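K.L.:
fold the following for me, if possible:
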Amino acid sequence: MPIKKEKQTSRHSVPPCNSSGIKKIKFGFPSGTLRNQTIKLFEAAGYEVKLEEDLYQIWIDDPEIKCVLSRAQEIAKFVKDGILDAGITESAFIIDQKIDVVEAVKLNYGSKTWRNGKIVIAIPEDSKIRLVKDLKGKKILARVPELTKNYLKKHKITAEVEYTDRPGEPKIPALGDALVEFTNTGAALFAHGLKILDTLIETSPTLIVNKKVWADKDKREKIENLGVLLMGARVAQEYVGLMLHASNDMMETVFKILPALKKPTVTHLRGENWFDILTVAHKKEIRNLIPKLKEIGCTDIVEFPLNKVIL
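P.N.:
Just a heads-up that it's a prediction; the model follows:
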């Protein structure tokens, strides 16, 4: 679904006034590389999102939530300090900054895909560094400096670590020997002639909440409900629904090969020896599953997309 961009401000761009009595939740919406995928997630969860790039503002059609577009790294600190009530940041920033917040939901997606990103150490393709121990005495530019220092300490390596903001890839090798950076597909690293030496941790966009806000019953309920919708939309990216007809003689074989989050729903077709079966399957399984079902005689096989899967 295309992202809606407003070129001019308008009163109609802003959601209507909150009539529920709940004080608006100030929500940190990540900018930068996470922005577009987060917009897709909110839209899949049922929200209309309006982005006004020129004014660096974003809205969703919920009068109880006021979105503030900000860097994920800043969101972690703003939520901790109570400037924001809640927001989405990278779990790596929570660790790096030792942020004391409630981690409500790990949403498990990256900047361009529906899978987690990683924090990696990258070096130039022609670097003489071959092993992690070769980082000794080198200069390392890092998006997450404290996490990097802990990694080096674990490996008993002494090196110079300097913080860098995005984009970090063009700065190597001119300003440093190695780079600690976020990556999802590795494409940006490879495009700048870098290769991955090692992975520090996996990182996930995470819905975080200020601790005092979490103690507020109304706000907590609102944020928890948002988390349920976002996670349901996220899980649905990996699954599809499947409907089919099978005769009584086929049922035992069908049940053996059908994967499901829970047992399939089975409905007897009136006046016939056939059954309607409804189930959910992982997208990666469906291409092998449908031919097997067809082979054993199942008919009217229909695959359909899912909007949300609430586990």
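
K.L.:
for the rest of this, base every contact and every neighbour count on C-alpha atoms.
P.N.:
Will do.

K.L.:
SS state for the spatially most central residue of the chain?
P.N.:
With distances taken as CA atoms, centre = their mean, the chain has Tyr109 as the residue nearest its mean C-alpha position (2.6 Å). What DSSP: H, G, I helix; E, B strand; the rest coil gives for Tyr109 is coil.

K.L.:
Ile99 too?
P.N.:
Classification of Ile99 by three-state DSSP places it in coil.

K.L.:
thought it was touching Phe78?
P.N.:
No. Ile99 lies out of contact with Phe78 (CA atoms under 8 Å); the separation is 10.0 Å.

K.L.:
give me the more crowded residue out of those two.
P.N.:
Between Ile99 and Phe78, Phe78 has the larger neighbour count (other CA atoms under 10 Å), namely 19 against 16.

K.L.:
give the next helix or strand downstream of the longest helix anywhere in the chain.
P.N.:
Ranked by residue count under DSSP state H, the longest helix found in the chain is helix 217-236. Downstream of helix 217-236, the next assigned helix or strand under DSSP states H and E is strand 239-247.

K.L.:
for that following strand, packing partners?
P.N.:
If you count contacts as 3 or more CA pairs under 8 Å, 6 or more residues apart in numbering; DSSP states H and E, strand 239-247 packs onto strand 274-282, strand 299-305.

K.L.:
just checking, what packs against the first one?
P.N.:
Pointing back at strand 274-282 there. Where contact means 3+ CA pairs under 8 Å, 6+ apart, strand 274-282 is packed against strand 239-247, strand 265-268.

K.L.:
before we go on, could you also do this sequence so I can check it against the first one:
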Amino acid sequence: MSTLKIAIQKSGRLNEDSLKLLRDCGISISNENDQLKTEATNFPLEVLFLRNADIPQYLLDGVVDIAIVGSNLLIEKGPQIPILEKLGFSKCRVSVAVPKNFTYASLSDLRNLRIATSYPETVKAYFETQEIPIALHEISGSVEIAPNIGLADAIVDIVSTGSTLFKNNLKEVAVILKSEAVLAVSPAIPEQQKKLLERFRFRVQSVLKAGKLKYVLMNVPDEKIQAISEILPVLKSPTIVPLNQNGWSSVQSVIDEAQFWEVIDKLKEIGAEGILVCPIEKMVV
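P.N.:
Predicted coordinates for the structure are as follows:
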């Protein structure tokens, strides 16, 4: 029986979020002994725990079929690798930062200065498009210390909360790109693996869709049911159950979280009462 091979980061926040996604997809794996490779017990999936920076090459070489990886890393090391899904977690940005005492007005203030980074291709391409020449210093790890030791005048690095920059007396001045975890597929994935990939992707899509929706139940006067139904467009139609109290019904539906409060306000204005909101674990359509 064929097995789908997936790469995820072997440690760190992306590792934790990736394992949670697999669990939410109903896939059980064990990594209690910090193995570098393990198999799911209830789905034909083999998991490889790899250094984050190595994952794009594993995809390009066809060693793994898919991977959960930051989109910033694909831009740097594998721009030709297809992205199947944006996963919405591990969000960050690749930003330019300078010492706090650096007088910064615009990107042109960095002209001909030394910039340290672990993302040389991304930085080079960005500054070329801005037509600003720089002296690029490629380093791996602890990029934020470079200005403090005289190695560089500025840096380009991943920024999440900004606390690391603050601790190293740096300030963020420009965002090159925004990144999040994505599901990427190897350009060399074998044809026989594609059916397994679609099964896995369907589970991922169900989890992602559920995360953007809320299940709502409310009590509604019967004469208001039509008006309520018109502002609950996510499903084909709401579920309507008559209540024991004459002239009232329970209306159940799904609403988009992005429009949550706007919809709730409208429901209350029309006459909905006792509105109950519940999270959705999966959404299969």
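
K.L.:
for the stretch 101-250 of structure 1, what spans make up the strands?
P.N.:
With strands called from DSSP state E, counting those that start in this stretch, the stretch 101-250 of structure 1 shows them at 102-106, 117-124, 139-142, 160-163, 178-183, 194-203, 205-209, 239-247.

K.L.:
which residues sit against stretch 99-116 of structure 2?
P.N.:
Outside of stretch 99-116 of structure 2, the residues within contact range by CA atoms under 8 Å, 6 or more residues apart in numbering are 132-139, 143, 146-147, 151-156, 169-171, 173-174.

K.L.:
weed out the non-buried ones from those.
P.N.:
Neighbour-count burial (16 or more other CA atoms under 10 Å) applied to the contacts of stretch 99-116 of structure 2 gives 132, 134, 136-137, 143, 146-147, 152-156, 169-171.

K.L.:
would you check which pair of those lies furthest apart?
P.N.:
Using CA to CA, the pair of these lying farthest apart is Ile132 and Asn169, separated by 24.7 Å.

K.L.:
just send the helices and strands packed on strand 239-247 of structure 1 back as JSON lines, with mean neighbour count and distance to Gly241 of structure 1 too.
P.N.:
Compiled in JSON lines, these are given as follows (neighbours: other CA atoms under 10 Å; distance: least, CA to CA, whole Å):
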{"stretch": "strand 274-282", "mean neighbour count": "19", "distance to Gly241 of structure 1": "5"}
{"stretch": "strand 299-305", "mean neighbour count": "13", "distance to Gly241 of structure 1": "5"}
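
K.L.:
now these in CSV, with distance to Glu221 of structure 1?
P.N.:
Converted to CSV, those look like this (distance: least, CA to CA, whole Å):
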stretch, distance to Glu221 of structure 1
strand 274-282, 29
strand 299-305, 29
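
K.L.:
Pro99 of structure 2 and Ile6 of structure 2, how far apart?
P.N.:
40 Å (CA to CA, to the nearest Å).

K.L.:
just give me the neighbour total for Asp218 of structure 1.
P.N.:
Neighbour number of Asp218 of structure 1 under other CA under 10 Å is 14.

K.L.:
which residues touch it?
P.N.:
Counting by CA under 8 Å, 6+ apart, Asp218 of structure 1 touches Ile22.

K.L.:
quick check: buried residues in stretch 50-63 of structure 1?
P.N.:
Lys50, Leu51, Glu52, Gln57, Ile58, Trp59, Ile60, Asp61, Asp62, Pro63.

K.L.:
wait, Ser229 of structure 2 sits on Pro238?
P.N.:
Yes. Assessed by CA under 8 Å, Ser229 of structure 2 is found in contact with Pro238 at 6.5 Å.

K.L.:
and Pro32 of structure 1, how many neighbours does it have?
P.N.:
Residue 32 of structure 1: Gly, not Pro. Other residues lying near Gly32 of structure 1 total 12 when counted by other CA under 10 Å.

K.L.:
run a quick neighbour tally on the counterpart of Ile88 of structure 1 in structure 2.
P.N.:
Under the alignment by TM-score structural alignment, Ile88 of structure 1 pairs with Ile68 in structure 2. Here the number of neighbours of Ile68 of structure 2 (other CA under 10 Å) works out to 26.
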